[in-house]
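K.L.:
need a structure here:
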Amino acid sequence: MHEWDVKLEKMELHLQASMRRTDIDMWIIMSREFNLDPMLQMFGDYGISGWYGHRNAYIFFDPGNNLPLERTLLGTHQSGRMREFFPTIISYGQEGLKPHLADFIKDRNPKKIAINRSRTVSMADGITVEMLAFLEDAIGPVYSSRLISSQDLIFDYISHRTVAELEIETEASHRTWYILRRAFSNEVVTPGKTRLMDIYGFILQEWQNQDLEFNFAPGITIYRKGVKGGIDDTKNPLVEAGDILHVDFGVRLMGLVTDQQHVAYVLHPNETEPPDGLKTLFKKSVIVGDIYAEELKAGKIGVKVKATIEKRSAKQGIKASIYGHTQGNWVHGAGARTVFDWPDRYGDFAREPIRANEFWSIEYSVQGKVPEWDNQMVRIPREEDAVIKSDGSRARFLIGPQ
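P.N.:
Sure, this is the predicted structure:
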């Protein structure tokens, strides 16, 4: 199965139903060469979408009743394989896209036309100023008055995962897990000899060896007794016995991504396990992760879930900070986030409800004083891949947790 087969199945199973749930009868994705709309990756993308053309309109129209979804591409420079996604492809010559677009809309008389325009949701904001002006000029003032944001449609559509998507996300999660497990092992790390960027290089080489696609580069940090905060890669420090190693990394497999954070303690020669204070703090992080998974219930609002988890943790004497998010097609996905209600940064994500079957990044940290480190305040960052159960009752870890 290829990536586009997975996306085609998703479209055929869920797109028309998503349009009906969000009361949209037409969705137009306007795009052009070198400035692609991010949602096009869901409808072809790698390998079959051609050059995207000078100006193209990718249109979904629901005629209602029991009729199937119309999928039409008005544009140029398209691979014939795109007919799997858009059975009707209408090209144009010197007359341009405008008359074809105008006639198509007039013939169908849609009541609500979704376009990818959103103040705070980037994957729902692919239309440019000039492409919007072009569209409005082509369809005229009556139909322009029916334009609405595709944001709710995109949230709904992305959340409806297929069996194939779950299998791919699970495989990607397992691969990420074992790359990081090896990176933080004696195979790679020798105290006093290994530098931070040696670990970085091992992780990059591993995802290349496994033919995984790039998601984001590993961020590696050292937490050390007597040092406030973390030590990053600026000076490429040596790993020393007694260090806590932390990494944030994810891969991309067949269009789906992971996002994990792992931690490890570097033993002193006379140690067989970490100091009790660090073990206690790590156990607290495990407790918070379990609470987090329990509270990710379909219908709950992201910002409220954050508050609930932090309150439940505090009752157990744990200082936790919660900042997770949906993931899947993007590392910060199209859906709820358990974050502050900070409009300028998180916009509508913080106020979105959690949905069944969403892929999630359970991301958080705990803090506490460690007696063996002279009561130094130590932070343990955690992040695990998860999915909301199909009944919406809670989240399930795809692997682990650590």
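K.L.:
Every contact and neighbour count from this point should use C-alpha atoms.
P.N.:
OK.
K.L.:
how far away is Leu278 from Arg379?
P.N.:
Leu278 is 10 Å from Arg379, where distance means Cα to Cα, to the nearest Å.
K.L.:
just Pro274 next, same as before
P.N.:
Distance from Pro274 to Arg379, by Cα to Cα: 15 Å.
K.L.:
cool, and Tyr292?
P.N.:
Counting by Cα to Cα, the gap from Tyr292 to Arg379 is 18 Å.
K.L.:
For those two, indicate the residue with more neighbours.
P.N.:
Tyr292 (26 against 19; other Cα atoms under 10 Å).
K.L.:
hang on, that one packs against Thr308?
P.N.:
No: counting by Cα atoms under 8 Å, Tyr292 stays clear of Thr308, with 9.0 Å between them.
K.L.:
Could you also give me the structure for this next sequence, so I can compare it with the first?
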Amino acid sequence: MKCRLLTAIVILAAGSLGAQSRPPGAAGAAPERPFGTLREQAEIRQQWLKERLETVLPRLMREHGVHMWVVAMREYNEDPVFKALVSPTTFFARRRTIYVFFDRGPELGVERIALGGTSQGGLYQAVRETELAPDGRPRELWGKAQWDLLARVIRERNPRNIAVNISHTHAFSDGLSAGEWEQMQEALGPDLLRRVVRAERLPLDYLAIHVESMDSIYRQMQELVHEIIATAFSNQVITPGVTTTEDVVWWMRQRVNDLGLSTWFQPSVSVQRRGVNMADSTAPVILRGDVLHCDFGITALGLNTDTQHMGYVLREGETEPPAGLKRALANANRLQDIVLAEMRPGRTGNEVLASALARMRAEGINGTVYTHPIGDYGHGAGPLIGLWDRQDGVPGRGDVPLLPGTWHSIELQATTPVPEWNNQPVRMALEEEAELTPEGTMRWVLRRQSEFHLVR
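P.N.:
As a prediction, this is how the structure comes out:
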């Protein structure tokens, strides 16, 4: 009996993510390690980094006319682009780290220099002082000498321009701290300072674009997210009249933790109830007839997801949700169709928003669109397509064009009167990851929700 119980637990833990969904090299992964061991994950992420540095970065530097890019930071005050420039075994900058990227042309490629820190697995030329420490090892760069070396590196290469990460609009392009900038100015002097430019799109686009080898892992992440939500919005977790929304939230959070993964925000679960305003309710008990909503995301292999699904708790005698609720969900699905159809390479977020909302209104749907990029960050780099409270466009952040090879979290809501609820408006808020492919077409990373999760 004890042996059978243990076997059942192991099988249940494996869920639907079997061996076929594990990354290459993870054949020996335990059931509770859906993406393999940390070591296996690090090997995959290192390959992604190499591809991005060797293929994505050179192309972007040339597209944006950047001859040299300098990214300077100190430990615990890292530039937002840091995580996309370093190996998965590097968690923070080393003392002060200055990365220099110099474009030597298509034949020689982009030279990558680390003034401080390591070579990141051989991907950078790591420079240290010639002076030796008492134990005979070269000293690490420190203080003014590090800035002086930066100036020398720049003068030796004589770039046409020097891009730095300063921006009033994009957080991802504003990673150079005031203290580092002041010291950099002093080291470079007036002649080199005249070459300094703010190339806001370079770090923004570098973070936004993923390499195709990431796609299979990202799809597996979506599979896991859908699996967790399906279980959370079922009788395995919810007992009507007993379970609270907070119980479900913490079950989801714990499930992710048990899988050796993490979340980038606290999950949420909310309720809409016939004839009751639940807006100010705190951790209500879930009852039969309730409409459920969750907002949930995971972090794995340095990538993030963001998903919102709807559920319904069947009343006694019901076998499916009322027709009015299904129609409300269909309206939200239709709004998803409209948004995806309007997302094309080169269009700005604000252009997509305006055209999508015009089509939505023409079809009689009452909704809002607040779609965002996703990937290295949950609210990622790239164009915003609306904010929930800014449906007339987002100046600056919404003026960025859509790029092929990017992921977007299609976040929106449609509100529909439901006849079975005395025409009470019911909000269907959905969120699902989609990709603008390298070929320029939109597709769901996995699939979208088109039917309610049911608690029986």
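K.L.:
Fetch the TM-score of the aligned pair.
P.N.:
Here the superposed chains carry a TM-score of 0.92, computed using TM-score structural alignment, normalised by the length of structure 1; 394 aligned residues with a Cα RMSD of 2.0 Å.
K.L.:
Which parts of the stretch 151-300 of structure 1 are strands?
P.N.:
213-223, 230-231, 244-253, 256-257, 260-265 (DSSP state E, counting those that start in this stretch).
K.L.:
quick one: which of those is nearest Ala114 of structure 1?
P.N.:
Closest approach to Ala114 of structure 1 among these (Cα to Cα): strand 256-257, 24.8 Å.
K.L.:
Show where that closest one falls in structure 2, residue numbers please.
P.N.:
Using TM-score structural alignment, strand 256-257 of structure 1 lines up with residues 303-304 of structure 2.
K.L.:
With mean neighbour count and distance to Glu167 of structure 1 added, can I get the strands of the stretch 151-300 of structure 1 in JSON lines?
P.N.:
Output for the strands of the stretch 151-300 of structure 1, formatted as JSON lines (neighbours: other Cα atoms under 10 Å; distance: least, Cα to Cα, whole Å):
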{"stretch": "strand 213-223", "mean neighbour count": "18", "distance to Glu167 of structure 1": "17"}
{"stretch": "strand 230-231", "mean neighbour count": "16", "distance to Glu167 of structure 1": "36"}
{"stretch": "strand 244-253", "mean neighbour count": "22", "distance to Glu167 of structure 1": "11"}
{"stretch": "strand 256-257", "mean neighbour count": "25", "distance to Glu167 of structure 1": "10"}
{"stretch": "strand 260-265", "mean neighbour count": "21", "distance to Glu167 of structure 1": "18"}
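K.L.:
rewinding a little: superposed on structure 1, where does the match of strand 256-257 of structure 1 end up, distance-wise?
P.N.:
Compared with structure 1 after the fit, stretch 303-304 of structure 2 shows a mean deviation of 0.9 Å (mean Cα distance after the TM-score superposition for structure 1).
K.L.:
Could you tell me which residues make contact with the residue lying closest to Gly393 of structure 2 once chain neighbours are set aside?
P.N.:
Leaving aside its sequence neighbours, Gly393 of structure 2 sits nearest to Asn350 (Cα to Cα, 6 or more residues apart in numbering; 5.2 Å). Shown in contact with Asn350 of structure 2 (Cα atoms under 8 Å, 6 or more residues apart in numbering): Leu384, Ile385, Gly386, Gly393, Val394, Gly398, Asp399.
K.L.:
Would you mind measuring from the closest residue to the fifth one other than its chain neighbours to Leu335 of structure 2?
P.N.:
Read it as Val394 of structure 2. Spatial nearest neighbour of Val394 of structure 2, excluding adjacent residues (Cα to Cα, 6+ apart): Gly386 at 6.2 Å. Distance, Gly386 of structure 2 to Leu335 of structure 2, by Cα to Cα: 14 Å.
K.L.:
so which of the strands of the stretch 151-300 of structure 1 comes closest to Leu13 of structure 1?
P.N.:
strand 256-257 (18.0 Å).
K.L.:
chain center to that closest one, what's the gap?
P.N.:
A distance of 7 Å separates the C-alpha centroid of strand 256-257 of structure 1 from that of its chain, computed with Cα atoms, centre = their mean, to the nearest Å.
K.L.:
about what we covered before: and the contacts of Asn350 of structure 2, which are buried?
P.N.:
Neighbour-count burial (16 or more other Cα atoms under 10 Å) applied to the contacts of Asn350 of structure 2 gives Leu384, Ile385, Gly386, Gly393, Val394, Gly398, Asp399.
K.L.:
tell me the strands in the stretch 1-150 of structure 1, going along the chain?
P.N.:
26-31, 56-61, 70-74, 88-90, 113-115, 147-149.
K.L.:
still on that earlier bit, the residue nearest to Gly393 of structure 2 in helix, strand or coil?
P.N.:
helix (DSSP: H, G, I helix; E, B strand; the rest coil).
K.L.:
And Glu240 of structure 1? What does it align with in structure 2?
P.N.:
Counting by TM-score structural alignment, the partner of Glu240 of structure 1 is Leu287.
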